[in-house]
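> What follows is a protein structure lacking sequence information:
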């Protein structure tokens, strides 16, 4: 026996789910800090504020530096 699927009608508008700011804020802070760390490694690592010795990090993010407009040569 075939099942029928109820189709939405024009009289029932779609209502987006409400997300409280308290639920989003920790994730926004986490991803904001993560983006700042990534921006540091792409834009400033191997410079005056180097965290790691050597050129490994520079080589890993070399193309991203050029893509984002950071000079490195």
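Now that the structure is in, tell me what you want to look at. Treat the numbers as computed from the prediction; the structure is a model and nothing was measured.

> From now on I want contacts and neighbour counts done on CA atoms only, so please keep to that.
Noted.

> what comes up buried for the helix or strand where residue 22 lies?
Here residue 22 sits within helix 21-43, counting by DSSP states H and E. Using 16 or more other C-alpha atoms under 10 Å as the test for burial, helix 21-43 gives 41-43.

> so how far is it from its chain's centroid?
Distance of helix 21-43 from the chain centroid (C-alpha atoms, centre = their mean, to the nearest Å) equals 7 Å.

> Pasting the second one now:
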């Protein structure tokens, strides 16, 4: 495979296999769902992690900014 003059091999994107693509997609979906849970659904008192984690208070202003009701 030839490289055009003036370009370097590092300028080309690295190939990503199909399994690696699915893995990264799955990881990003899980991370996105976790963020959605903590910001949008977690209510403190009924949290699946217990009421002593205070995640609700940590993301309280973000909840209102994004339009999630919480009280």
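Perfect, thanks for sending it. Predicted model only: the values in this text are computed from it and were never measured.

> Look at the counterpart of residue 53 of structure 1 in structure 2 and say how many residues are nearby.
In structure 2, residue 53 of structure 1 lines up with residue 51, judged by TM-score structural alignment. When neighbours are counted by other C-alpha atoms under 10 Å, residue 51 of structure 2 registers 14.

> Pretty sure residue 51 of structure 2 sits against residue 45.
Yes. With contact defined as C-alpha atoms under 8 Å, residue 51 of structure 2 reaches residue 45; the gap is 4.8 Å.

> how close does residue 23 of structure 2 sit to residue 13 of structure 2?
18 Å (C-alpha to C-alpha, to the nearest Å).

> try residue 6 of structure 2
Shown here: residue 6 of structure 2 relative to residue 13 of structure 2, a distance of 16 Å by C-alpha to C-alpha.

> Likewise for residue 20 of structure 2?
From residue 20 of structure 2 to residue 13 of structure 2 the distance is 15 Å (C-alpha to C-alpha).

> Kindly report the same for residue 56 of structure 2.
40 Å.

> which one of the two has more residues nearby?
With neighbours defined as other C-alpha under 10 Å, residue 56 of structure 2 and residue 13 compare such that residue 56 has more, 21 against 7.
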